[in-house]
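*Asks:* A predicted structure for the sequence below; I have some questions about it.
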Amino acid sequence: MSHVEVQQVTNHLKHTMLMLLRKKGIQHIQVKDITTQAHVSRKIMLQFYPDKYAIFNEIVAEKKEELSKHLTETNEICDKIKKEDVIFCTILDFVQKNKPFFQTFIDRKMEPYIDFYDFFLECQQSVSNDELLVRSRAVSFYMTSLYAVKENRVFSFNEICEKFHKFNDESQHRINRICIKITGKYREKSKVEEILQHAFKELLLEKEKYEAITISDIMRKSDLRRATFYECYRSKEDLFSSLLQEECCKLIKLYSMEHHSDYDVETPSAVSTNQAYAYFPLFHICKNGCPLPNLLTDMVHQIISLYMEQKRKFDRENILNAYFFSNKILAFFLEKLYRQRL
């Protein structure tokens, strides 16, 4: 095969793999599915890829390389004053041009998962040596990409940048009021719910994967009957969602505590990491690598939901502001994790 033919075959295999991944998890995709859909023989596929995972890994690696190149070029040519806006637009433009990739992976409920926070971190390696700036950007890139995919980007690139700055310029007092509203309305859980959630958190620390936890495990750990579990929750996923909502409320309260006027807001860790760990158990779960699938996206959905519950209108501007609010909370959470790992 010529170089051009090889390129055509590998591109076709990657495109086929991406289409299959949109419909099902990688564990349910067989080599035969790929070759049949791509109209190539098994022998030809195995000439280029030893297995299906190699195709997936190459798809991700290529996207990282492509975005890294765009960001490096943007960083070199744009004016310092407008750099952040231009970089933002570069990300949104990249998401728009690679929408099938982002639609497949950014809000995924089945394996394989892509941690887009890490994805955007790696893409900036050659752009800046400022670790905190890179991490802050990675959260913003992730949030705007999620918004662009989930909400079909109802605002233009420039509008998103403009509204992002406007939200960031809002007084911290106003944002704190939102935090207080959210945390003030949270329902106290029953004793049984508390026991079940505690058992689930312990299992998350013990097990290597969220998927490995069963209802039977939760029953043994909590020493409760299965019928009692179903009086509170419909499923393991329902329990996790309830737990995550509570943890996100705690995180929002922790953010508000740190940014309250009684604290020195110039100090990056007014609420110490140790305080955060004591107050917010999810830090313990995440500190050595998170066993939960798509945790950041699930957290974002919970925070957006909590934010929107405080709004009377579900208009597009409030939805965008909900993403910006989530951006602040998520950046706070990830900064605490980063400081713990230093």
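*Replies:* Looks like it came in fine.

*Asks:* Only C-alpha atoms from now on, for both contacts and neighbour counts.
*Replies:* Noted.

*Asks:* State the distance from residue 259 to residue 276.
*Replies:* Residue 259 is 14 Å from residue 276, where distance means C-alpha to C-alpha, to the nearest Å.

*Asks:* What of residue 231?
*Replies:* Relative to residue 276, residue 231 is positioned 32 Å away (C-alpha to C-alpha).

*Asks:* more crowded one of the two?
*Replies:* Counted by other C-alpha atoms under 10 Å, residue 231 and residue 276 do not tie: residue 276 has more neighbours, with 20 against 10.

*Asks:* contacting residues around the more buried one?
*Replies:* Residue 276 makes contacts with 254, 283, 336, as judged by C-alpha atoms under 8 Å, 6 or more residues apart in numbering.

*Asks:* Name the helix or strand for it, please.
*Replies:* helix 273-279 (DSSP states H and E).

*Asks:* before we move on, what about residue 182?
*Replies:* Element membership for residue 182, per DSSP H and E: helix 172-184.

*Asks:* ok, and what's touching that helix?
*Replies:* By C-alpha under 8 Å, 6+ apart, the list of residues contacting helix 172-184 reads 249-250, 252-253, 256, 259-260, 306-307, 310.

*Asks:* try this one next to it:
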Amino acid sequence: MTDSKLRSADPELEHQTRQGLPSLVLAALGVVYGDIGTSPLYAFREALHATGGSGATHADVLGVLSLIVWALTIVVTLKYVTFVLKADNRGEGGTLSLMTLARESLAGRPKWVLVLGVIGGSLFLGDAIITPAISVLSAVEGIEVVAPALSNWVVPITLTIIAVLFFVQRFGTSGVASVFGPVTALWFIVLGLSGAIHIFDDPSVLGAVNPVHALRYIANNIGSAIAVLGAVFLAVTGAEALYVDLGHFGRRPIVTAWFSLVFPSLLLNYFGQGAFVLANPQMAEHPFFSMHPEWARIPMV
């Protein structure tokens, strides 16, 4: 088999041959991980609020953090990175690719698989509509911390940003990736550093890696468990992009970006927010922005 035929038979190899792994990793950061990278803005905060106002206690913080840590580990690392990314359809990912693989593996290509594929595509469309709104709105809400007098401008600014983002998508994945890749890489670096600094506020927060804290929290808070789990799920919104964008970048760049930068940065930031809240329970309303010094809040917004 010639090199050209080999590359055409393996889309991931073709991607890496043309652009190089580092370039693809950087591009994947901007396209694949932009959404899950904004989850620290609101996921931990909303999970604390869902506890019913008692979220600043040590047990609640460790319980919520443990749920977030293991949600990221199980849903993203175990489910998507370890298994789902390997289920590609000639290099392409996404719900419809899974549907095609399932239909081809079953005799008679049953229609119920097609129905499931359409339902899955509809759910993904709904997620694709609501998640950018949540991400951008949560980012712009930082204005309320920096300049409370401008709180009335949060929604208009959010709508403007979303309109601009959807407008620039017409330039294609490569154009978006070339701009957002370096910005998102810097964002994750800052996330990790800011979180790591605040872990020293209360190092006991690292105990959240023990899943017992998550199980104990659920067992002791049955009444609010569903609401908290719903908020914890916000920490993994955007994880489906790992599979959906498989055809753009290939498996190796997506996996490399996750383990080398995204996953460690997210964990450090969530732990930092937890430690900050334990040390400053009165500032649990907006832990992400509040844990930064005043000079850094505007750049973070």
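*Replies:* Received the coordinates, thanks. Since the model is a prediction, treat every value here as computed from it, not as a measurement.

*Asks:* tm score of chain vs chain?
*Replies:* The TM-score (TM-score structural alignment, normalised by the length of structure 2) is 0.26; 129 aligned residues with a C-alpha RMSD of 6.4 Å.

*Asks:* could you dump the contacts of residue 276 of structure 1 to TSV with secondary structure, distance to residue 195 of structure 1 and neighbour count?
*Replies:* Formatted as TSV, those follow (DSSP: H, G, I helix; E, B strand; the rest coil; distance: C-alpha to C-alpha, whole Å; neighbours: other C-alpha atoms under 10 Å):
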residue	secondary structure	distance to residue 195 of structure 1	neighbour count
254	helix	23	21
283	helix	19	22
336	helix	27	21
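
*Asks:* still on that earlier bit, in the helix holding residue 182 of structure 1, which residues are buried?
*Replies:* For helix 172-184 of structure 1, a neighbour-count test (16 or more other C-alpha atoms under 10 Å) marks 175-176, 178-180, 182-183 as buried.

*Asks:* which of the contacts of helix 172-184 of structure 1 has the most neighbours?
*Replies:* Greatest neighbour count in the contacts of helix 172-184 of structure 1, by other C-alpha under 10 Å, goes to residue 252: 26 neighbours.

*Asks:* and the helix or strand encompassing it, what other elements does it pack with?
*Replies:* Applying DSSP H and E as the criterion places residue 252 of structure 1 in helix 236-259. In terms of contacts (3 or more C-alpha pairs under 8 Å, 6 or more residues apart in numbering; DSSP states H and E), helix 236-259 of structure 1 is packed against helix 172-184, helix 191-206, helix 295-308, helix 316-341.

*Asks:* Recalculate using a threshold of 7 Å.
*Replies:* Other helices and strands packing on helix 236-259 of structure 1, by 3 or more C-alpha pairs under 7 Å, 6 or more residues apart in numbering; DSSP states H and E, are helix 172-184, helix 295-308, helix 316-341.

*Asks:* Of these, which is nearest residue 239 of structure 1?
*Replies:* Nearest of those to residue 239 of structure 1, taken as C-alpha to C-alpha: helix 295-308 at 13.2 Å.

*Asks:* Run through who's touching that closest one.
*Replies:* Helix 295-308 of structure 1 is touched from outside by 107, 182, 244-245, 248, 322-323, 326, with contacts defined as C-alpha atoms under 7 Å, 6 or more residues apart in numbering.

*Asks:* Next, count neighbours for residue 165 of structure 2.
*Replies:* Neighbours of residue 165 of structure 2 under the rule other C-alpha under 10 Å: 13.

*Asks:* Make sure it is indeed in a strand.
*Replies:* No. Applying DSSP: H, G, I helix; E, B strand; the rest coil, one finds residue 165 of structure 2 to be helix, outside a strand.

*Asks:* That one and residue 175 of structure 2, how far apart?
*Replies:* With C-alpha to C-alpha as the criterion, residue 165 of structure 2 and residue 175 of structure 2 are 12 Å apart.

*Asks:* Likewise for residue 229 of structure 2?
*Replies:* 36 Å.

*Asks:* Comparing the two, which residue is more hemmed in?
*Replies:* Neighbour count, other C-alpha under 10 Å: between residue 229 of structure 2 and residue 175, residue 229 has more, with 17 against 13.

*Asks:* The more buried one: which element?
*Replies:* helix 222-232.

*Asks:* Residue 6 of structure 1 too?
*Replies:* For residue 6 of structure 1, the element it lies in under DSSP H and E is helix 3-21.

*Asks:* Following that helix in sequence, what is the next regular element?
*Replies:* From helix 3-21 of structure 1, the next helix or strand downstream (DSSP H and E) is helix 31-38.

*Asks:* If we go by neighbour counts, what in that following helix is buried?
*Replies:* 34-35, 38.

*Asks:* Which of those residues lies at the shortest distance from residue 120 of structure 1?
*Replies:* Nearest member of these to residue 120 of structure 1, counting by C-alpha to C-alpha, is residue 34, at 28.4 Å.

*Asks:* who's in contact with that closest one?
*Replies:* 16-17.

*Asks:* Quick check: it vs residue 59 of structure 1, distance?
*Replies:* 14 Å.

*Asks:* Residue 330 of structure 1 and residue 340 of structure 1, how far apart?
*Replies:* Residue 330 of structure 1 is 15 Å from residue 340 of structure 1, by C-alpha to C-alpha.

*Asks:* Run the chain-centre distance for the helix holding residue 252 of structure 1.
*Replies:* Taking the mean of its C-alpha atoms, helix 236-259 of structure 1 sits 15 Å from the chain's own mean (C-alpha atoms, centre = their mean, to the nearest Å).

*Asks:* tell me the angle that helix makes with helix 295-308.
*Replies:* Using axes from the mean of the first three to the mean of the last three C-alpha atoms, to 10 degrees, the direction of helix 236-259 of structure 1 lies 70 degrees away from that of helix 295-308.

*Asks:* Thanks a lot, see you next time.
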